[in-house]
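Novice: Pasting the sequence and the predicted coordinates here, then a few questions.
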Amino acid sequence: MPSGSNVGIGRRLILFGVVCLVVGVGCSQHSADDLFTKGEHATHDVKTYDEAIEHLSTFLKEFPEDPRADVALQALARVYQAQSKSGIAIKTYEELINRFPNSRYADQAQFMIGYIYDLSGTKKAAVQAYKKVIQKFPDSGLADDAQVSIQNIDKPLESWIGSEGESKQ
């Protein structure tokens, strides 16, 4: 039978181990708020796009069920698009649509997929993506824009978009 002082030491060691574990785990994880805020803020300056990607990607990996995950995906896709990383931008927009079909950003994500394909000259894929906007989001303001984009798919963008970004039609 252990003596009283040995039991006390054993309990202290166990308590010490638990405290170390809790503190260590707490320090190694990032705060969802911190990652999201830093990542979203970094999307506003081209010089900090790599930081945005790092913070938002970590946020999405560590907190996939956070209510802001759709916002993070949308921001991440915009950064990839701004960096001319069309393929990963499209994949990120698709992830947003698949994971969050009722997100307030889902219609925009679908439209942007069409827009990226359109800009790259991949007209068939652009038309398919624009048609999905019309089919999946008929009440969205972007449904009309998708229809106009389909109608003008073979025309240079400058010939049918005005200086304020509005259709000349």
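Specialist: Nice, I can see it. Keep in mind it's a predicted model, so treat the numbers as computed, not measured.

Novice: C-alpha only now, for contacts and for neighbours.
Specialist: Will do.

Novice: Let me know the next secondary structure element after the helix ranked longest in the chain.
Specialist: Ranked by number of residues, the top helix in the chain under DSSP state H is helix 4-28. Downstream of helix 4-28, the first helix or strand assigned by DSSP states H and E is helix 32-42.

Novice: what comes up buried for that following helix?
Specialist: 32, 35-42 (16 or more other CA atoms under 10 Å).

Novice: Give me the neighbour count for the closest residue to residue 92 other than its chain neighbours.
Specialist: Using CA to CA, 6 or more residues apart in numbering and skipping residues adjacent in sequence, the residue nearest residue 92 is residue 77, 5.4 Å away. Residue 77 has 27 neighbours, counted by other CA atoms under 10 Å.

Novice: also this one, for the comparison:
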Amino acid sequence: MRIGLYPGTFDPVTHGHLDIIGRATALVDRLVIGVAINRDKGPLFTLEERVEMIESEVAAIADRTGCEIVAHPFENLLIDCANDVGAKLIVRGLRAVADFEYEFQMVGMNRQLDNTIETVFLMAEAEHQAIASKLVKEIARLGGDVSKFVTPAVREALLARVGRA
């Protein structure tokens, strides 16, 4: 069984994330969505809320593709998480050149830690390349329309969290 790991904070999960998840299912039999705890980022949603959002949003993708998709919270090194879930493939989404520079460094470090785990980069579709969770949260806080960037369920949760529901 080919197992892949797609890590992130997913605070909140966006159309860009879902695009990468959907396309990653063509590469693996089981896709683990690694939901990073990362207290340093000060997430808007709790870990439990982010896991619940992921599980809800990926159900249709799993049904459509036949790929098993599961959410897995983690707080350890990415390589350790990959080993914990049996993943030999790490999936990373890229939006721009700046993303690549950071990811290039991460791959080099991860290869030093465990050279049996490969990293695959998937470019976000053009309409999703500008989407960043951080910007989506800011738009919601300032009263803008986030419906182009997230699903209706995530939009409602986001607006409720920022007090704009």
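Specialist: Alright, I've got the coordinates. Just so it is clear, the structure is predicted and the values come from calculations on it, not from any experiment.

Novice: Please work out the TM-score for the two chains.
Specialist: Here the TM-score for the pair of chains, by TM-score structural alignment, normalised by the length of structure 2, is 0.25; 73 aligned residues with a CA RMSD of 5.5 Å.

Novice: about what we covered before: I'd like to know which of the buried residues of helix 32-42 of structure 1 is nearest to residue 124 of structure 1.
Specialist: residue 40 (32.8 Å; CA to CA).

Novice: Tell me the spacing between the closest one and residue 25 of structure 1.
Specialist: Going from residue 40 of structure 1 to residue 25 of structure 1 by CA to CA, to the nearest Å gives 25 Å.

Novice: re earlier: and the residue nearest to residue 92 of structure 1, that's in a helix?
Specialist: Yes: counting by DSSP: H, G, I helix; E, B strand; the rest coil, residue 77 of structure 1 is found in a helix.

Novice: so it touches residue 95, yeah?
Specialist: No: the pair residue 77 of structure 1 and residue 95 does not pass the contact test of CA atoms under 8 Å, sitting 9.7 Å apart.

Novice: helix, strand or coil for residue 4 of structure 2?
Specialist: Assignment for residue 4 of structure 2 (three-state DSSP): strand.

Novice: how many other residues sit next to it?
Specialist: For residue 4 of structure 2, the neighbour count with other CA under 10 Å is 29.

Novice: So which residues of structure 2 form helices?
Specialist: Going by DSSP H, structure 2 shows helices at 15-24, 47-65, 78-85, 97-113, 133-141, 152-161.

Novice: Could you name the helices and strands sitting against the third one?
Specialist: In this case it means helix 78-85 of structure 2. Applying 3 or more CA pairs under 8 Å, 6 or more residues apart in numbering; DSSP states H and E, we find helix 78-85 of structure 2 packed against helix 97-113.
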